[in-house]
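A.B. asks: 3D model of this:
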Amino acid sequence: MALKDTTRPEAAGPRPPAAVALDPADRGRLLAGAHHDPHALLGAHPVPGGTLLRALRPNARAVSVVIDGTPTELPSEGDGLFAAVLPCAQVPSYTLLVAYDDTEQEVHDPYRFLPALGELDLHLIREGRHEQLWRALGAEPMVHQGVAGTRFTVWAPNAQGVRVAGDFTYWDGTQYPMRSLGASGVWELFLPGIGEGTRYKFEITSRYGHRFLKADPMARGTEVPPDTASVVTSSRYEWGDAEWMAHRGDLPVHQAPFSVYEVHLPSWRPGLNYRQLAQELPPYVKEMGFTHVELMPVAGYPFSGSWGYQVTSYYAPTPRLGSPDDFRYFVDACHRAGLGVIMDWVPAHFPKDDWALARFDGDPLYEPGNALRAEHPDWGTYEFDYGRTEVRNFLVANAVYWCEEFHIDGLRVDAVASMLYLDYSRDSGQWEPNVFGGREDLDAVAFLQEMNATVYRRCPGVVTIAEESTAWDGVTRPTDGGGLGFGLKWNMGWMHDSLEYIQKEPVHRKYHHNEMTFSMVYAYSENYVLPISHDEVVYGKQALVSKMPGDWWQRRANHRAYLGFMWAHPGKQLLFMGQEFAQGAEWSHTHGPEWWLLSDDHHSAGDHRGVQALVRDLNTVYRATPALWQRDTDPGGFRWVLCDAADDNVLAFLRFAADGGPLLAVSNFSPVVRHDYRLWVPDGFPAWREELNTDDTRYGGSGVRTEGPVKPEEGFLRLTLPPLATVWLTPED
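C.D. replies: Take a look at the predicted model:
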C-alpha cells in the first residue's frame, strides 16, 4: 500500500487546529469494530472552518497529511486516531505519511474513496439475481478513482461491523473497518496498494459482540491447507480452446457418445500438480477412448479425507495442486485433447469449521436458523438454506462461475436426494413437513430448477448431472414442464441391481436374473448414466474385479463380461480410475490407482493390460457405433432378443441407431461354453460378424468365438457363446 517507504522520517509542517473529538459512542464502536459507517468518521469531510481529516493508524508514532508535497502533522487523539481541521475550503487531494518506530510510509487513505460497488450490483444481490456474483463480492484487484488496489466486499447482514485483516495488518483488523451498503447486507472497502497474493480474512463483530476471523466465502484463491486464509487472486490465463467451446454443444448430450472416466485428481498420480497432470492425464484418457473426464470435487476443502465433498471455498480450486490459472491450464489441455471436463459440485451441505461458512456473521446465515433443518444427520455438516434469496444466489452463481470462468463442460451434482427430502436420514420428530404437509423440500426443488435453468441459458453445451438415488419424478424433465431440469441422472438402481447379480456365484444367478432385466422397465423414465463410481470401490465394498466370484481367471472374466454388458446397455457410462485395468485393491485417496500392476515386473501384468485393452476397445467401438448412444433415451432404440433365459444366465438385446442400423449384444454369465445357441435377429441383414468379444485372448480370455460371418437361418443366428463373456455383433457391410 506504500507510496514511499523510508527509514528517515521527513519533517512535518506545523500542526493544524485539533479536530472536535469523536462522539464517545461512535469512537467506541469504531475501535471495537462495530461501526456500520467508518467512512463517516474517517477520511476527509467539509466542516465549518475547513476540512476535517481523521485517520486510524494503530501502532503509528505519527501521521501527517501530505498535500501538494507538503506534510502537515495530525495531532493524536489516542488509540491510533489522528485528526485535525485543515484550512481547506474543499476536500483536497492528499496522501498520508505514517511514521512507525523504524519506518515511514506514504500511502493513500482508503477512506477518501467512494464505494467501488455499483447500485445495480447491490440491487441484483438483494433480488438474488446476480448471476455473476463473483464479480461483485470477494476480493477484486482493480483501479478505482485512478488508484490501483483491491476492493473487498462481503455479505454479512447480521454483523455489527466487519473489518479487513490480513498479512499486511498482522491479522489485526482495527485499521480497516468496512462500511455497510444499506439493506443489501454487503460491507465494502477499497484498499489502495493491496494486490494479488495478499492473504486476508474478514474480522466480524457479531450482533452479540463476539469478534472472530472468517475466510472469504467468495475467495477465488486460498492458502494450502491446513492454513485457511483467503488470497487475493485474478486471472491472466489466455485460453486455447475456442474451437472446443464453439462446438461442444453441437450435438445434444443424450444423442451423443458419452463415456466418462472418473478421477480423483490428487491421487491419480500422487505428487503431480495441475500442470503436470495436464501433460499426463488427457493423453491417457484420450488413448483409452473416453469422451469425458469427471473430477471429484475441485473446490477448496480443508480435510483431504473428505475427497473434496466437504467444501469450504466454493469459488476457489483447491490450492493443493496449484493456482486457479494452473487449473485453467489443465481444463484447457483436456479440451485441446478433445475431452470434456465434468466437475463434481456439492451444494447439499458444508462443514462446520469455525473459520468458514458456518454461522458466518454470528448467526445462521448460509444454513437454516431452524435446528431441525440446519444439520445434516449423515455427515455432521450444515445444509444450505435454499429458501434464502442470497444463499440461493450464492450457489446458482457458483454453478455458473465454474462453467464460465473455468470452461467446465458439466456439473455432476452430489447428493441430490438429501436435498430433495425433508426427512432424508431423519426419524419421526426430527423433521417438519412443508406447507402442504409433504416431505419434499420445496425450496431445494426451486433452487435446483433455478440452477439448471440458469446454467443451460448462460452456458451452451454444458450438461448437469444428478446423483439422485430415489424415484423422484422428472429429475431430467425440463423445468418448464415441472421437472428439475437436469440433463442426465445417475442410474443408481441399475448399479445396485447389476452389482448384486454379478457378485453371485453363477449357479445362483438364475434366481436373480430379474436384477439384470428390471432396469429396462424404467430405462426411459429419465436420461441415465450408468455409474461405477468411487463410492462402489471403497470402504469395504471392494474393487470391481474383487466383487466377482470364482478364481482369478473367473473374476477377470466376470469383470470383462460385466463391462461389455454395461457399455451396451442403454444409458451413458462412467468408470472410476483403476477399474479400467482391474486393480484388485480398494481405492485409497493416499495412494491412488495401482499402476505398478501394469509394469513388466508384475507377474500378472498381462492380465491387467488385457482388461485395459478391453476398455480401450469398448470405448473405440462404442464411439464408432451410433446404435450404442444415438437413441439412449428413445425406447425405439432397444429391443430384447432374450430376457428370460435365467437357467442359462444369458441376456441378449438389440440396439438401433437412428438409421435403423443394429448391434446385437449377448452376455453369457455362466462359466460354460454354449454351442449352437439360437438367437432371433431382424430381417434384412444377410450376415452378422463379431464386433467385440470380451473372451478374446488379447483381453486375457479363452478365445472362444463364433468363426466368420454368421448367416441367419429362418430369422435366427446360431452362435457359440464363450464362458463368462459378452459378445457384440453387427451386420456385415
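A.B. asks: switch to C-alpha atoms for all contacts and neighbour counts from now on
C.D. replies: Noted.
A.B. asks: Tell me where the stretch 201-350 of the chain has helices.
C.D. replies: 242-247, 265-268, 274-287, 324-336 (DSSP state H, counting those that start in this stretch).
A.B. asks: what would the ones you listed look like in JSON lines with distance to Q160?
C.D. replies: Formatted as JSON lines, the helices of the stretch 201-350 of the chain follow (distance: least, C-alpha to C-alpha, whole Å):
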{"stretch": "helix 242-247", "distance to Q160": "45"}
{"stretch": "helix 265-268", "distance to Q160": "40"}
{"stretch": "helix 274-287", "distance to Q160": "41"}
{"stretch": "helix 324-336", "distance to Q160": "33"}
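A.B. asks: So which of the ones you listed is nearest V413?
C.D. replies: Evaluated with C-alpha to C-alpha, the helices of the stretch 201-350 of the chain place helix 265-268 nearest to V413, the distance being 17.7 Å.
A.B. asks: Pull out the buried positions in that closest one.
C.D. replies: L265, P266, S267, W268 (16 or more other C-alpha atoms under 10 Å).
A.B. asks: Roughly how far does the last one sit from P282?
C.D. replies: Summarising the geometry, the distance separating W268 from P282, computed by C-alpha to C-alpha, to the nearest Å, is 12 Å.
A.B. asks: just to revisit the earlier point, which member of the buried residues of helix 265-268 is positioned nearest T464?
C.D. replies: L265 (20.3 Å).
A.B. asks: let's see this one next to it:
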Amino acid sequence: MSASSPDAAIRPVPTAELEQIARGEHGHPHALLGPHPYDGAVTLRVLRPLAERVVARGTFGEIALEHEHEGVWAGVLPVADVPDYRLVVTYDGVEVGPQDDAYRFLPTLGEVDLHLINEGRHENLWQVLGARVHHYEAPGAAAVDGTSFAVWAPAARGVRLKGDFNRWDGREHPMRQLGTSGVWELFVPDVGSGTAYKFAILGPDGQWREKADPMATWAEQPPHTASKVFASSHVWGDGEWMAARREKHPVAEPMSVYEMHLASWRKNYDGSLWSWEQLADDLVAYLADLRFTHVELMPVMQHPFGGSWGYHVTGYFAADSRFGDPDGLKLLIDRLHQAGIGVILDWVPGHFATDEWALARFDGTPLYESPDPQRGWHPEWGSFIFDFGRPEVRNFLYANALYWLEEFHADGLRVDGVASMLYLDYARKDGEWTPNIHGGHENLEAVQFLQEMNATVYKRVPGITTIAEESTSWPGVTRATSSDGLGFGFKWNMGWMHDSLGYLAREPVHRSYHHGELTFSLVYAFSENYVLPLSHDEVVHGKGSLLRKMPGDRWQQLANLRAYLGFMWAHPGKQLLFMGSEFGQESEWAESRELDWWLLDHPEHRGLHALVRDLNGVYRDTAALWRRDHEGAGFSWIDANDAGRNVFSFVRRGAEGDADLVCVANFAAVPHPGYRLGLPAAGRWEEVLNSDASVYSGSGVGNLGGVEAVAGDWSGQPAHADVVLPPLATVWFRKAD
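C.D. replies: Model prediction:
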C-alpha cells in the first residue's frame, strides 16, 4: 500500500449535494459516499443519519469520522490507495459492527444488461433485477458475499433500500441510478437469504412510497408485505423427465389434467395450510394413484388476498409464501416429475392487484399499468391492466413466463383471461373504449405481446405448452405465430363445456330435443387444439358442484356424472377436471375449507373415484384417444343422430398400428338391450370400460366377455354387433388382437 500525504484534505463536496444525499434525491450517491482518492489520501464518506459516532477500521488503524451534514460522516484514511475497511457505528451508546460499506462496490449490472432492459429484450430479467445473492470479487480486497438489489423505476427522483439490515431506515442506503436506463442498483455486503426488504421510492410528485420488489422471488406471508432475499439450494432430481420433455409434442401426447387450488385441497386439523413438503408427499401419491398425466395449479404466485384464488397477483416472481419458501415448490414439482406427472401453472398476465405497496403506480406514475384508464383499468375485476404497448412491461411478463418454465421446471402455463386481453371493449359499454388505429376493437399491443411471449417460450423451452383461457371465436389462437396466429399450444373449449353441461342438466326424457348440444362441438373440434375444461369456474358462485348439476336422485346423479366423464375422456381434446369432481364433491367449492373427503367413506363415491382412475389408465394406454387429437382423421361418428334413444357413438383412431377405440354413450335413463352398433371391423370387440359396472357402483349391466362383430354395413361401418347399452352409461370397446 502506497504512502499517503500526512496533511491530506477531505475531498470537498458542495453542501447542496450533501443535502440531496440526505433527502434521498441524489441519483449517484456513490459519487459522494464511499472511498475516493483525493489529495494523496482517501476521503471516506458514509451515511448514518442516527449515529452518535462512526469509526473506520483497517490495516491503517482506526479513524474516527466527523459528522459533516445531515447524517453524512467524513474523514481521511491515511493511505494513497483505496483500502479494505469496515465501519463501527455507535447508536444510543451501543456499538454496531464491524460492518462493510455498500458504497465501495462497483455496479453489478453491465452495459449489455441495461441496453437489453431498455430495449425490452432481456429474456433473463430475473437474473439482473430484484435481489440476487452475489459473490463480489472486490479489487485489492477480500471477496465479499452480499446481495445485489436492482429495480426499474424510471420516473423516480430517488430510491432507497430499507430492510432488516438497516433497521428499516432507508436513509442509510440510497440507491444509484445507472445512466438513463431507469434502473437503480445497490450491492449490500453481508446481506443474505431470508433478509426482508422494500424499496422506498420518491415519485415525481415528491411523495415517498414503500414498495415490494416486483422481481422478488420470495415474500413475507400476508398480511405482511415485504420482499425477502432468497438463494435456492434445491438440487433437482427430474433429469430423466426433463430430457424426455424436450423431445415431446404435447398436442400428440396424453393429457388428462387435475386442476386444483392448493390452499383448499386439504388442510391441517387446525385449519392451517399444508406446506409444500406435505403436498410433495401426499398430493403426488394421490395423483399417481389416479393416473392423471398432469396437474394444473391455480396461481402459486404471491397474492395478498386468499379469496382471489391467486388471480390478483402482487409478486409475479415469488412463490406463495403461505406454503413455505420457493424451494418447497421446486420440491413439489420435482417429485411430481419423478412420479411421471406434468405440472401446468396458472399464469395471470392480463391484470394485476391494486395494492398500493405493489405494482400500482410503482414509481409514482402509471408504470406497469397503462396510463389510459380505458386500457389500464379492468372494470369487471377491479384491477389494473398491464401496458402491453410498453416494451419493458412486455419484457417483464414474458421473462416471468420463462422464469417459471426454466427455474421451476413447469411444463406449461395456462394463461388466464386471454379474451379480456384481446378486446378493447371487453366488459366495457359504448363510449368506454376507443378503437385501435384501424378502427377495430382488437387490442393490437396485447396481440403483439401474446405472440412475442409464445414465440419466446417455445424457442427457449422445447416440449412445454401454453394454454389459452379464451372464450370467443378469435381465429388462430393455436396457430403458429409465423402464420399470424397467437401461438398457443391449446385453447380451452368453453363452447363444449357450456353445451355439454346444458345437455346433462336436463332430465333424460327431455334430452332428445337437445341432441345437437352434444354433437355441435365436433363441427369445430379440429379448428384449434382444444382442452375440455370442467374447471373451478363451473363449481362456484351459486353454480353448484358438478354432481349437483345432474338431474334425478343420487344414484342417477352419480350415473349421469360417470357417463359424462366417460364421454368426455373419449371426446377429441385433452381433459381437465377440477379437484373434488373425481369423487363427486357434493357441496359447491369454497376456498376457505377443504374438500369433502368424508364422501370417500361411501361406496358410491368410491366407485366414481375408481372410474376416474380407470379412465385415466385406459386413456394413457390407448393412443387412439390422444395421438391424433388435433386431426379430423382421428375421429368419425358412427351415429350422431340417434336422438330418440339419447345415444351417441363414434370411433377414435390413432396412427397406423394403434387399435381403434369405439365409444357409445347412452344418456337415456333406460337400458337399450340388443342395440345394433356399427363397428370398424368384424371380429371380437372387448368392453374395456363401462361406467355402469358394479365396481363403480353402477347397475352392472354390460357386455362381459365382449361382443362378436359380423361383416355387414351398418351406420356407414363395414361390420356390426348387437350390444347392451346400460342406462345413463358410457361404454368403450376395443378390437381384440
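A.B. asks: Among the helices of the stretch 201-350 of structure 1, which comes closest to T70 of structure 1?
C.D. replies: helix 324-336 (43.5 Å).
A.B. asks: Check the mean deviation of that closest one from structure 2.
C.D. replies: Following the fit onto structure 2, the mean deviation recorded for helix 324-336 of structure 1 is 0.7 Å by mean C-alpha distance after the TM-score superposition for structure 1.
A.B. asks: so that helix matches what in structure 2?
C.D. replies: Mapped onto structure 2 using TM-score structural alignment, helix 324-336 of structure 1 spans residues 326-338.
A.B. asks: do the same with stretch 636-654 of structure 1
C.D. replies: Stretch 636-654 of structure 1 maps onto residues 633-651 of structure 2, going by TM-score structural alignment.
A.B. asks: Give me the distance between the two termini of the matching stretch.
C.D. replies: By C-alpha to C-alpha, the extent of stretch 633-651 of structure 2 from end to end equals 10 Å.
A.B. asks: now do stretch 463-472 of structure 1
C.D. replies: By C-alpha to C-alpha, one end of stretch 463-472 of structure 1 lies 19 Å from the other end.
A.B. asks: Can you check which part of structure 2 it sits on?
C.D. replies: So stretch 463-472 of structure 1 sits over residues 465-474 in structure 2, by TM-score structural alignment.
A.B. asks: What are the buried residues along the matching stretch?
C.D. replies: So, applying 16+ other C-alpha under 10 Å, buried residues of stretch 465-474 of structure 2: T465, T466, I467, A468, E469, E470.
A.B. asks: Other residues contacting the helix or strand hosting the third one?
C.D. replies: For I467 of structure 2, the host element (DSSP states H and E) is strand 465-468. By C-alpha atoms under 8 Å, 6 or more residues apart in numbering, the surrounding residues in contact with strand 465-468 of structure 2 are 250, 411-418, 454, 458, 477, 488-492.
A.B. asks: for stretch 108-123 of structure 1, same thing?
C.D. replies: 1-3, 39, 42-44, 55, 94-96, 130, 136, 144-145, 151, 184, 186, 188-193.
A.B. asks: give me the number of residues near W241 of structure 2?
C.D. replies: By other C-alpha atoms under 10 Å, 18 other residues sit near W241 of structure 2.
A.B. asks: so what corresponds to A155 of structure 2 in structure 1?
C.D. replies: Aligned partner of A155 of structure 2 by TM-score structural alignment: N158.
A.B. asks: State the distance from its match to R207 of structure 1.
C.D. replies: 6 Å.
A.B. asks: cool, and G138 of structure 1?
C.D. replies: Counting by C-alpha to C-alpha, the gap from G138 of structure 1 to R207 of structure 1 is 22 Å.
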